[in-house]
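whatever this is, show me its structure:
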Amino acid sequence: MPAAGLPSLPSLVSAAALAGLGLAAMLDAPSSQGLESAWTGADPDYSRLDERDATLLQRRGVEDLLAAFTKGQLTRHYWGHFAPTLADLGLTADSSLGVRVENVEGVTRLWLTPRRGAEAYLAQVSFNGEQLERLHCRGTSGDEVEANAGQCPLGWTPMKQSAP
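Model (predicted):
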């Protein structure tokens, strides 16, 4: 019977050590603010995180649409002209986006302005007489923005593009 008592000794020592660590952690907590809000049922402020998450999700969807527009317009130009609408390319935009397609003298542009947030987006495909050039930009929505063939509007930044 003495052998049966030995396996319980390590369990008791482990339990005592864990209890001591737990007690030390409770007494030496650096900040109890998070625990207080959990204990009182107060909700932490997640609005900034939610807004950032929504912006990143929106940006991902916009990037997909810009890439599809660019590929579609590259193909359409091969057949003679740029498509005048997203529907002609077989594309649709989310209802949360303001969409405008421009076709002017060898340049086609897709302007996307989300209904929420401050970002706006531009996809541009142009023919410079020898080759097709493409450009994706991101900037601040608001005032009328002047676009030039081959470069982002003033104050906007180019976006990375995958190969067509």
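
please count neighbours and contacts with C-alpha atoms only from this point.
Noted.

now do the strands in the protein.
Using DSSP state E, the strands of the chain run over 97-104, 107-114, 119-127, 132-140, 157-158.

of all those, which one comes closest to residue 12?
strand 119-127 (60.6 Å; Cα to Cα).

related to what we said a few turns ago, using a markdown table, lay out the strands of the chain together with distance to residue 10 and mean neighbour count.
Listed next are the strands of the chain as a markdown table, based on distance: least, Cα to Cα, whole Å; neighbours: other Cα atoms under 10 Å:
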| stretch | distance to residue 10 | mean neighbour count |
| --- | --- | --- |
| strand 97-104 | 64 | 15 |
| strand 107-114 | 63 | 22 |
| strand 119-127 | 61 | 23 |
| strand 132-140 | 63 | 19 |
| strand 157-158 | 63 | 16 |
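
could you dump those strands to CSV with distance to residue 57?
CSV is the format used below for the strands of the chain (distance: least, Cα to Cα, whole Å):
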stretch, distance to residue 57
strand 97-104, 13
strand 107-114, 12
strand 119-127, 13
strand 132-140, 15
strand 157-158, 19
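
residue 36: which of those is closest?
strand 119-127 (37.3 Å).

if we look at that closest one, which residues are touching it?
Residues from elsewhere that reach strand 119-127 (Cα atoms under 8 Å, 6 or more residues apart in numbering): 62, 66, 69-70, 73-74, 106-114, 132-141, 149-150.

switch the cut-off to 6 Å
Applying Cα atoms under 6 Å, 6 or more residues apart in numbering, the external contacts of strand 119-127 come out as 66, 106-113, 132-141.

please give me the structure for this one as well, since I'd like to look at both together:
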Amino acid sequence: MRLVVCLALAGGLCSTILAAEDVKIPPLSEFQWKPAFEGGKELGGYDPGEERFYFYTNGSAVAEIHLPEAGEYAITIEASCTEAQKELAKFRITCGETVVVKEHTCTGEERKKYSFTAKLAGGKQKLEIAFLNDAYKENEYDRNFFLHAVQIRKK
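Take a look at the predicted model:
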């Protein structure tokens, strides 16, 4: 969407402002769970009761998206986690061939927004959000990652 603003100053100055556009993202319930190892199929997926995607082990939530054109985009996820061994969850975001963020650590266990900017190619892309540092010891600790929302906006 383009918005043209003209001001009647100094003989009429016109400028073009690009308005931000949201990219259509499938609901989290349509993301596919890709565990990082065989046998991890039940350790990730969408929880309709909590309305979030859960990662009880390392793996990825993957969805296909369509970007209207190449350009700079803001990618925002809402995430939370459980801490284990004094360490919070780490995640990676990729879109198509672009690594948006290679490794980012949650800043707390509570649900929070994390935003990143990246130059992305237009067209059909695979969006992948991966949990990187699972830790578990029965009856002692269990680090998990939870994805609550995803938004991509053209800058």
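
please state their TM-score.
Aligned and superposed, the two chains score 0.27 in TM-score terms (TM-score structural alignment, normalised by the length of structure 2); 72 aligned residues with a Cα RMSD of 5.1 Å.

to residue 16 of structure 1, which of the strands of structure 1 lies closest?
Short answer: strand 119-127, nearest of the strands of structure 1 by Cα to Cα, at 57.0 Å.

could you figure out how far the closest one is turned away from strand 132-140?
170 degrees (axes from the mean of the first three to the mean of the last three Cα atoms, to 10 degrees).

circling back to that earlier point, and residue 56 of structure 1, which of the strands of structure 1 is closest to it?
Once those are compared by Cα to Cα, strand 119-127 is nearest, at 10.9 Å.

leaving out sequence neighbours, find the closest residue to residue 124 of structure 2.
Nearest residue to residue 124 of structure 2 in three dimensions, chain neighbours excluded: residue 66, at 4.4 Å (Cα to Cα, 6 or more residues apart in numbering).

I'd like the next helix or strand past the helix or strand encompassing that neighbour.
Following DSSP states H and E, one finds residue 66 of structure 2 within strand 59-67. Proceeding N to C from strand 59-67 of structure 2, the next assigned helix or strand is strand 71-82, under DSSP H and E.

relative orientation of that following strand and strand 59-67 in degrees?
Angle of strand 71-82 of structure 2 versus strand 59-67, following the same axes, to 10 degrees, is 150 degrees.

helices and strands around strand 71-82 of structure 2, which ones?
With contacts defined as 3 or more Cα pairs under 6 Å, 6 or more residues apart in numbering; DSSP states H and E, the packing partners of strand 71-82 of structure 2 are strand 112-120, strand 141-154.

one more time with 10 Å, if that's ok
Contact partners of strand 71-82 of structure 2 among helices and strands, from 3 or more Cα pairs under 10 Å, 6 or more residues apart in numbering; DSSP states H and E: strand 21-22, strand 52-55, strand 90-95, strand 98-105, strand 112-120, strand 141-154.

now for the shortest one, which elements pack on it?
What that stands for is strand 21-22 of structure 2. Applying 3+ Cα pairs under 10 Å, 6+ apart, one finds that strand 21-22 of structure 2 contacts strand 71-82, strand 141-154.

out of those, which is closest to residue 22 of structure 2?
Smallest distance to residue 22 of structure 2 across those (Cα to Cα): 4.3 Å, for strand 141-154.

that closest one vs strand 90-95, what angle?
Using the same axes, to 10 degrees, the inter-axis angle of strand 141-154 of structure 2 relative to strand 90-95 is 30 degrees.

next, the buried residues of strand 141-154 of structure 2.
For strand 141-154 of structure 2, the neighbour count (16 or more other Cα atoms under 10 Å) marks 142, 143, 144, 145, 146, 147, 148, 149, 150, 152, 153, 154 as buried.

just to check, residue 95 of structure 2 is in contact with residue 130?
No. With contact defined as Cα atoms under 10 Å, residue 95 of structure 2 does not count as touching residue 130 (11.5 Å).

who touches both of those two?
Shared contacts of residue 95 of structure 2 and residue 130 (Cα atoms under 10 Å, 6 or more residues apart in numbering): residue 62.

what about residue 10 of structure 1, how many residues close to it?
10 (other Cα atoms under 10 Å).

ok, it - contacts?
Going by Cα under 10 Å, 6+ apart, residue 10 of structure 1 touches residue 16.

how close does it get to residue 16 of structure 1?
10 Å (Cα to Cα, to the nearest Å).

from residue 95 of structure 2, how far off is the residue nearest to residue 124 of structure 2?
As for residue 66 of structure 2, its distance to residue 95 of structure 2 is 10 Å (criterion: Cα to Cα).
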